[in-house]
Every structure is written in structure tokens, then in C-alpha cells.
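S.K.: pasted the sequence and its predicted model underneath.
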Amino acid sequence: MNVLVLLAVILFILMALIGGKKGIKSFIALFLNFVVVIITVLMMNDPNADPVLLTLLACGIISAISLFYINEINSKTKMAFLATILTTVLLLTFIFIMTEKSMIQGFSEEESDGLTIFSVYIGIDFVKVAASVIIMSTIGAIVDTAISITSPMKEIHQHNPGISRKELFMSGIRIGRDILGTSSNTLFFAFFGGYMGLIIWFKDLSYSLGEIINSKVFSDEMITILTAGIGVAVVIPVASGITAYHLIASQKK
């Protein structure tokens, strides 16, 4: 049996045994999100298509699948979805400016040797492609943080309906502070785990610390991680504010 198939079967069995019905839905959602990403990448091959708009549309679909399909449509998933979209829009301009100024688009010097026989004049704006990569890389962490804020805030409000809007908002911020540290570490070590071979390669090439930091392939990944961390930090007050406003406002009706 193919290793990938075997690992997928093991993952499905574990998610079904531990997560039950929701675990099975989570596995299906993982597959659906993968299909969305593949279709988005294929559509980017059209020179008339805008990679950023396609990515934003894909992020909306991925967020909807991750929130509404797995956790159903309710107030906490609606607020998490709204917080995710608002945070992504707020980051969009920042990502565009940072991508253009840092010049991380295109292929790195280390990748150029294997591409010499191919033409890179493919009619696609590489700045937009680089921005799309960063946006797509941040959406998972933002969605995860958003639902991790809105869900406990709803529980707090249900058990303490007399809580004020400010107190509820600060409860969301305190929850977010605990999530922020673990999420940042997850993003950081995911990079070093996935790019351990690259770091060893840099060592074998006798790269200095300055050359490593200034290499495009390293900077590209670090900027993506830092942007994802910024997205996680931004979505905490956004989700807390939206949830506190909605829960108190709905209570007064």
C-alpha cells in the first residue's frame, strides 16, 4: 500500500475513533480544502485571472468549510467567519506593501539552477503570486484562533448573562493571550521542521548568518511565518470585539 494512502487511512481511523462524527467531518473538510487549493492554483494559470482575488475567494470557501461544515452554522461560527474575513482584509494592504518592498517574489538564487531550461515569462504577476502564498498560509491559523476565541466567549456569556460588554471583551483578550503564545510557537517550529533540510544545505554551502538571513528562500518563509503571527495577533481583538458586541446586543433585543 502506498505510504500516503496508509497514513491517510490511519489519520481517518484516529479522527473517527477520537472525534466521532465531528472527527469524520474534519477529515472530509481537510480533503475539501485541499481540492479548493488545487483548483485555485490551476485557475491562476490563466493570465487574465487575478491571483489575489482568487486567493481571497478560496480563503472564504476554506473558512466556510472549516467553520460551518465542521461546527455547523451558529452564532459562534458566524462571528468567527466574520472576524476571519475582516482580519484578512486588514492584512491585505500590509501584505502587498511588504511583498513588493522585500522583493521576495519569484524564484530564489538556490532554485535558479534547476530552472535554467524553462522560461519564466509566464504572464503572471509574481508579486501577486507571492502575496497570495502569504494570504493562503495565514488563513488556517487565523480561522483556528477566531473559533478558539468566539466559542469560549459564548460559553462565558451563557453562564454569566449579566456580564458587561467590556468585561466580556476583556475575557476574550485574556483567552487570546494564552492562544497567542502557543500559536506563534506552532508556526515558528513548523517552519524549522519543514525546512530542516534547507538549513543543513545552507551549512554545507558555508553560508554566513548574514547570507542566510538575506537569502530569498529563507526570507520568504520567515516573512510568511511572521505575517501569520501578525494575523493571529490581530484576529484576537477583532474576534473579541465582534463577539462581545453581538452577544450583548442580541441579549438586549
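M.R.: Done, it's in.
S.K.: going forward, measure contacts and count neighbours with C-alpha atoms only.
M.R.: Fine.
S.K.: how far does stretch 224-244 sit from its chain's centre?
M.R.: 11 Å (CA atoms, centre = their mean, to the nearest Å).
S.K.: what comes into contact with that stretch?
M.R.: 76, 79-80, 83-84, 86-88, 91, 95, 134, 137-139, 141-142, 145-146, 149-150, 153-154, 165-166, 168-170, 172-173, 176, 180, 183-184, 187-188, 191 (CA atoms under 8 Å, 6 or more residues apart in numbering).
S.K.: what's around residue 196, how many residues?
M.R.: Residue crowding around residue 196 was assessed by other CA atoms under 10 Å; the count is 12.
S.K.: swap that for residue 97, sorry
M.R.: Each residue near residue 97 was counted by other CA under 10 Å, and the total is 12.
S.K.: residue 130 versus that one, what's the distance?
M.R.: In this structure, residue 97 and residue 130 are separated by 11 Å, where distance is defined by CA to CA, to the nearest Å.
S.K.: which residues touch residue 114?
M.R.: The neighbours of residue 114, taking CA under 8 Å, 6+ apart as the test, come to nothing; the list is empty.
S.K.: grab the longest helix from this protein for me.
M.R.: Looking only at the chain and at elements set by DSSP state H, the helix with the highest residue count is helix 3-43.
S.K.: other SSEs contacting that one?
M.R.: Packing partners of helix 3-43 (3 or more CA pairs under 8 Å, 6 or more residues apart in numbering; DSSP states H and E): helix 51-64, helix 70-71.
S.K.: can you show me the helices along the stretch 151-253 of the chain?
M.R.: Remark: helices of the stretch 151-253 of the chain, listed N- to C-terminal, are 165-194, 196-204, 209-214, 216-252; assignment by DSSP state H, counting those that start in this stretch.
S.K.: take a look at this one as well, against the first:
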Amino acid sequence: MVLIKKTLVAIAGTLISLIITGILANLFVSESRLTGFASEEASFLQAAKQGTINIQGLLLAGIIIGVLGVLDDITISQSAIVFQLKATKNKIQFGDLYTKAMNIGRDHISSMVNTLILVYAGAALPLLLLFIDNPHPFSEIVNYEIIADEIVRTLVGSIGLILAVPITTFIATWIALRWNHDASKS
């Protein structure tokens, strides 16, 4: 039964975080006026499909899928942490359980954001190398769409991860304590 509750909490935390991340991605992409045409592949796809593909939507989908890869890990871990902490101390209060789980979650956030940044940097390594000895000022370089895409991906992904921990921890804490409370009534 605990496995089902942990799984449902992780799913809920992932979905809520993913919805927020999707809204942020849409806002960041639209406010920064990214078109999605930063890569040759996007231009090729647009030509091959005769303009029937929404390239900006494809950019958004790529951001969301990229974040989902790390969101599921962090929400599953946070859910498991809360239920494990609850199992070790049965009479724990909401605030104490939430705080203890968040202390662990902060460390997890740091490692996952670092992982996300390294993954994006690794994928964009050839691009980054092009700009090492570039004579243009930094303020100009960050406004190139190909660079702005990576900045938006990293920012949105990091914000989504940072939000996933307190969201999932809150849900898990509430369920862990509620489930225990309901079980003691029967």
C-alpha cells in the first residue's frame, strides 16, 4: 500500500511541476521571442513538412520532455524520502516531517540542477566552442537565438526542478500523515 501511495504522490508532484514548467516555458519562449528555428534540423523539418509543423511548439515540447527526464527522478526520490522518514518516526508532526524532507531535498535539488546544466552544456558543446574566441560582446552573443534557446531550456528546467521538491514534499507529507491518521481510526 505504501508503494502505491509513494507512486501516486510522485505522479502528482510530477504532473503539477510539469504543468508549471510548461506554463513557464511558454512564457519564456514567447517573451524572448524564440522561434524554434535556431537549429538546421528545425529548418529542414519545416521545409520537408511544407510548413505544417509548429516549430515553436516543437521547441516547447523539447523543453518539457527534457525537464520530464529529471522531474520524475526528483519526485520519486522526494516521495520515498518522506515516507521513509515517516516510517522511522510514527508520531512526527507535519512541520517537522516537511522540514526534514526539505533538508534532504535541497541537496537533491543542487545535484539535479547541476546535472541538468551539464547535460545541456554537453549537448551544446560544439556551439559553446564556437563562441570562446568570438569577437562579439557577451550581450550580443546571448541574444543569438541558438544561445537563447539553451539559456531558456536551462532556466525553465532549473525552475521546474526547484519547484518540484517543495510541491512533492508537501503532497507526500500530507498523504503520509493523512494515511496514518485514517489507518489509526479503523
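M.R.: Done, it's in. Worth saying up front: this structure is predicted, and the values here are computed from it rather than measured.
S.K.: for the two chains, what TM-score is obtained?
M.R.: TM-score for the superposed pair, counting by TM-score structural alignment, normalised by the length of structure 2: 0.85. Supporting figures: 178 aligned residues with a CA RMSD of 2.3 Å.
S.K.: over which residues of structure 2 does the longest helix of structure 1 lie when aligned?
M.R.: Mapped onto structure 2 using TM-score structural alignment, helix 3-43 of structure 1 spans no residues at all.
S.K.: what's the angle from that helix to helix 51-64?
M.R.: Interaxial angle, helix 3-43 of structure 1 versus helix 51-64 (axes from the mean of the first three to the mean of the last three CA atoms, to 10 degrees): 130 degrees.
S.K.: sticking with the counterpart of residue 57 of structure 2 in structure 1, tell me its helix or strand.
M.R.: Matched to structure 1 by TM-score structural alignment, residue 57 of structure 2 sits across from residue 128. When secondary structure is defined using DSSP states H and E, the element that contains residue 128 of structure 1 is helix 126-159.
S.K.: give the buried residues for that helix.
M.R.: The neighbour-count criterion (16 or more other CA atoms under 10 Å) identifies 126-151, 153-154, 157 as the buried residues of helix 126-159 of structure 1.
S.K.: that helix vs structure 2, average distance?
M.R.: Superposing on structure 2 and averaging over aligned pairs (mean CA distance after the TM-score superposition for structure 1), helix 126-159 of structure 1 comes out at 1.1 Å.
S.K.: what angle separates that helix from helix 51-64?
M.R.: 20 degrees.
S.K.: helix 126-159 of structure 1 packs against which elements?
M.R.: On a contact count with 3+ CA pairs under 8 Å, 6+ apart, helix 126-159 of structure 1 meets helix 51-64, helix 75-102, helix 165-194, helix 216-252.
S.K.: give me the angle between it and helix 75-102.
M.R.: Relative orientation of helix 126-159 of structure 1 and helix 75-102, computed by the same axes, to 10 degrees: 150 degrees.
S.K.: onto which residues of structure 1 does stretch 75-84 of structure 2 map?
M.R.: Alignment note (TM-score structural alignment): stretch 75-84 of structure 2 is matched to residues 146-155 of structure 1.
S.K.: how far does the matching stretch sit from the chain's center?
M.R.: Distance, stretch centre to chain centre, for stretch 146-155 of structure 1: 18 Å (CA atoms, centre = their mean).
S.K.: just stretch 36-44 of structure 1 next, same as before
M.R.: Here stretch 36-44 of structure 1 is found 16 Å from its chain centre; the criterion is CA atoms, centre = their mean.
S.K.: pull out the buried residues from it.
M.R.: Within stretch 36-44 of structure 1, the residues that qualify as buried are 36, 37, 40, 41, 44, counting by 16+ other CA under 10 Å.
S.K.: please tell me how far the fourth one sits from residue 106 of structure 1.
M.R.: Taking CA to CA as the measure, residue 41 of structure 1 and residue 106 of structure 1 are separated by 16 Å.
S.K.: map residue 101 of structure 2 onto structure 1.
M.R.: In structure 1, residue 101 of structure 2 lines up with residue 172, judged by TM-score structural alignment.
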